[in-house]
Structures are given as structure tokens and as C-alpha cells.
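Q: turn this into a model:
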Amino acid sequence: MNKQSSFGKRNPEKRRSFSLGRGIRFFLKANILLVLFILIFMVNKTGWEYDGRISVITFTTFAEAFIILLCMIACIKPNRNNRSKGITKRQPKE
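A: The predicted model follows:
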């Protein structure tokens, strides 16, 4: 068996189902969007009531927690083989 022929080839059956890079990209994109939302909130900072700062901090905290949860889910690659397990036989037309 020639070792060089199989060195660079990937086995399609053994693909990685966990990708940290995909999760980090999602995390960065979501945090950029969150910063844009916070900047939009800060435009009208002078018109806030006395407790407006607490509302923005609460929004940011819950949004960041949700982003972290979604980041963990984004690291997992979906299994594409489950879609093909449906009904494959066609019903005869009458």
C-alpha cells in the first residue's frame, strides 16, 4: 500500500462534528451586533429615566448569556445523514 496516496485525502465518513472555529466566528459576529445595539441605545442616553442604565445592563447580560449558549450550539455540526432516512418510496399515482 502506498502511504503517500492516502496521506492528503480525507475520509468522508470521519468528518469532525465539533468545530471550535465555527463557534468563535459566530461569537464574534454576535458580539459585533450586540455592540451596535448598545451604541444605538446610547444615542438617547440623556433622555433616560434614572433606572435606564440598569435596563441596558440587564439587556446586555442576558444577550451575552444567550450568545454564549448559541455559540456552544454553533460548534456542533449537524448530521446530514438524518434527512435521507425519510420515506424514499414513491406512492403510485391512481
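Q: from here on, contacts and neighbour counts on C-alpha atoms
A: Fine.
Q: ok, residues contacting the helix or strand hosting A63?
A: Assigned by DSSP states H and E, A63 falls within helix 52-74. The contact list for helix 52-74, computed with CA atoms under 8 Å, 6 or more residues apart in numbering, reads R22, G23, I24, F26, F27, A30, N31, L34, I38, F41.
Q: what sits closest to the fourth one if chain neighbours are left out?
A: Right, F26. Leaving aside its sequence neighbours, F26 sits nearest to C71 (CA to CA, 6 or more residues apart in numbering; 6.2 Å).
Q: also this sequence, please, to line up against the first:
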Amino acid sequence: MPEIDKEGSRVWRNRLRDILNRDWDPIGGCPDDEYDGYLGTVAAMLRENASDDELVAYFKWAETEHMGLGSEDQFNRERILGVIAALRSAGPPP
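A: Sure, this is the predicted structure:
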């Protein structure tokens, strides 16, 4: 079993956290740890090479059902695709 690069994983997850706070931030102006509850799932999905559609579905669920922010009709898919592109630009998981 290969050894896990704990420091590399921490750095990568911090990049993802920064992107969620800067580019996603559906609530607006929250503390840095506001979206940490979503970070693990997003990181796992990226590790497993989830498709953009799978990630969009997760963010849609998070915003409309879990947070209760607007309806599915108000969900901005294009904005979320930009968030996903930023997340993917954080580099591959260690």
C-alpha cells in the first residue's frame, strides 16, 4: 500500500477550501470554515474523477436542498461550472 502524502493532501485541500470560499460562497462573506462540511465530498469527487455533471448535481443539492438557497430554477449552472474549473485547476490530488 503506497504511503499517503499527508502534507501534499493538506496543501491541496487548502487550495480547494480557498476556491470554495472565493468562487463558490453561495451564502456570501462567511467565515473561512463555513464550507468545510462540503470540502471532503468535493475532494473525494475530484479524486474519483467525477464528471462536471456529477459535481454540478452535488453543488445544486448543496445550495438548493441542504442550504435552502433558492429554487432549482434559480440555480446558476454556468457559475458552478466556473467553480468546478477553478477546483480542477488546483491540480491533481496527491
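Q: give me the TM-score for these two chains.
A: Scored against TM-score structural alignment, normalised by the length of the first structure, the superposed chains reach a TM-score of 0.37; 48 aligned residues with a CA RMSD of 3.3 Å.
Q: how near is L39 of the first structure to V56 of the first structure?
A: Counting by CA to CA, to the nearest Å, the separation of L39 of the first structure from V56 of the first structure is 11 Å.
Q: what residues are shared contacts of the two?
A: Residues touching both L39 of the first structure and V56 (CA under 8 Å, 6+ apart): none.
Q: can you pull the buried residues of the helix holding A63 of the first structure?
A: Buried residues in helix 52-74 of the first structure, counted by 16 or more other CA atoms under 10 Å: T60, E64, I67, I68, C71, M72, A74.
Q: including distance to G52 of the first structure, could those go into CSV?
A: Shown next, in CSV, are the buried residues of helix 52-74 of the first structure (distance: CA to CA, whole Å):
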residue, distance to G52 of the first structure
T60, 13
E64, 18
I67, 23
I68, 25
C71, 28
M72, 31
A74, 32
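Q: taking the residues you listed together, which two end up most distant?
A: T60 and A74 (20.3 Å; CA to CA).
Q: what sits against the closest residue to R77 of the second structure other than its chain neighbours?
A: Leaving aside its sequence neighbours, R77 of the second structure sits nearest to V56 (CA to CA, 6+ apart; 6.9 Å). Taking CA under 8 Å, 6+ apart, we find V56 of the second structure in contact with R77, I80, L81, I84.
Q: what strand or helix carries V56 of the second structure?
A: helix 52-60.
Q: over to L81 of the second structure?
A: For L81 of the second structure, the host element (DSSP H and E) is helix 77-89.
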